[in-house]
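Trainee: Let's see this in three dimensions:
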Amino acid sequence: MAEPNPTLPGVTRLLQALTTIAGVALVLMMLHICADVFMKYVFNSPVQGTLEIVSGYYMVIAVYLPLPLVEWLRQAIVVDVVFIRMPRAMKIACVLIVLASLVAVYGAFAWQTWLDAMRAYGRNEIAMGPAQTVIWPARFVLPIGFGLASVIGLWHFMGVLIGFERESWLGALDIEHTGE
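Mentor: Coordinates of the predicted model:
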């Protein structure tokens, strides 16, 4: 699906940068795990803190930083068995309800994860394992991902409500309209 609003290239660049960071985290995770396995089986000395760093940093970054780009490009999973049979007015209402729900849920997640991140920061949260690992900085990835996804959802909601994105949403979601 094409970018919903090509007149905002700065937004796309920001979201692609976040996704690139997530990709780098995936590569680092792979290298870290490979090094851990190599050290464990060759030298009988695994890399300390691998589990904590992989689960506390790499995985969180890889999952939550690309979320806003997925919403911006409207690449979430869609099941439209009923939607394609609805009249146009119902389709618009349905899209607006879904987008309003998306904004509310992502916004609530962003708020709660921000509070959690601030608590973790306040107590200098660490993961206890073979090595103590400071994990509070990774807690801020969630409110960034959820917050940007919520803002993007609001952008789409306003676009459908005002009309500048309405046809692109209906065309993208209507299989009969796209000729597929």
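Trainee: When you work out contacts or count neighbours from here on, use the C-alpha atoms and nothing else.
Mentor: Noted.
Trainee: Is there a neighbour count for residue 136? I'd like the number.
Mentor: Close neighbours of residue 136, defined as other Cα atoms under 10 Å, add up to 22.
Trainee: Kindly provide the distance from it to residue 97.
Mentor: Look at residue 136 and residue 97: by Cα to Cα, to the nearest Å, they are 35 Å apart.
Trainee: what does residue 68 give?
Mentor: 19 Å.
Trainee: which one of the two has more residues nearby?
Mentor: Each of residue 68 and residue 97 has its neighbours counted (other Cα under 10 Å); residue 68 has more, 26 against 13.
Trainee: let's see this one next to it:
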Amino acid sequence: MNGVWKAYNIFHYIKLAGIWISGISVLLMMLMIVYDVTMRTLFSSSIRGGFEIIQNYMMPLVVFPGLAYVYASGVLPKMDLILERLNKKAKKIMIFFMLLLELFVLVLIVQFSWEYAMSGLDRKTAFPAAGTLYPLYPLFFLIPIAFAMIVIENVFIFIKNILDKNPSMVMREAENKPEELL
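Mentor: As a prediction, the model looks like this:
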């Protein structure tokens, strides 16, 4: 189990990098909006193509890099009410079933979003803003990367449930975290 925790610790740092990217993107988006509103209010001008840039660049950078961290944090609903009422064996079976189902759906999302990203790359998808075409296709790759990271998180949870006696739908819990992860 120590090897799994060491690998998960490395993966945790990758997820932290994603949450930092999301946080910095929120800050930049906020500053850009404040600057745009100030310029419009005081000087009757605005950032050319500002809305399109925020919509097509900043919003995906806010959502997708931090998605795996949010998923791993356990704040998303995971049928906790049903699982708490089951005995340990039934709970473990239900968790394995739910993890396999999630893995199946997430792998499909990764596959189809990767194909869409590759199609966007082939077509060099762009969006117009202020009379200029800005490339959009690089951001298409955020989606399969984000969902692939959730697949990796679920694989870690699956391995943890195989090796650990206490079934759980999250990788980290306060009572059984190694000291270096606290």
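Trainee: ok, now which ones touch residue 104 of structure 1?
Mentor: By Cα atoms under 8 Å, 6 or more residues apart in numbering, the contact set of residue 104 of structure 1 is residue 150.
Trainee: In structure 2, what residue spans correspond to strands?
Mentor: Secondary structure of structure 2 (DSSP state E): strands at 126-129, 132-135.
Trainee: In a markdown table: the ones you listed, plus mean neighbour count.
Mentor: Formatted as a markdown table, the strands of structure 2 follow (neighbours: other Cα atoms under 10 Å):
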| stretch | mean neighbour count |
| --- | --- |
| strand 126-129 | 14 |
| strand 132-135 | 14 |
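Trainee: Determine which of the ones you listed approaches residue 64 of structure 2 most closely.
Mentor: Checking those against residue 64 of structure 2 by Cα to Cα gives strand 132-135 as the closest, at 17.9 Å.
Trainee: Give me the residues contacting that closest one.
Mentor: Outside strand 132-135 of structure 2, the residues within contact range by Cα under 8 Å, 6+ apart are 124, 125, 126, 127, 128.
Trainee: Pick out the residue nearest the middle of structure 1.
Mentor: The residue lying closest to the centre of structure 1 (Cα atoms, centre = their mean) is residue 67, at 1.5 Å.
Trainee: ok, now which ones touch the closest residue to that one other than its chain neighbours?
Mentor: Excluding its sequence neighbours, the residue lying closest to residue 67 of structure 1 (Cα to Cα, 6 or more residues apart in numbering) is residue 145, at 6.0 Å. Going by Cα under 8 Å, 6+ apart, residue 145 of structure 1 touches 64, 65, 66, 67, 68, 110.
Trainee: please redo it, this time with the cut-off set to 10 Å
Mentor: Contacts for residue 145 of structure 1 (Cα atoms under 10 Å, 6 or more residues apart in numbering) come out as 15, 18, 61, 63-69, 106, 109-110.
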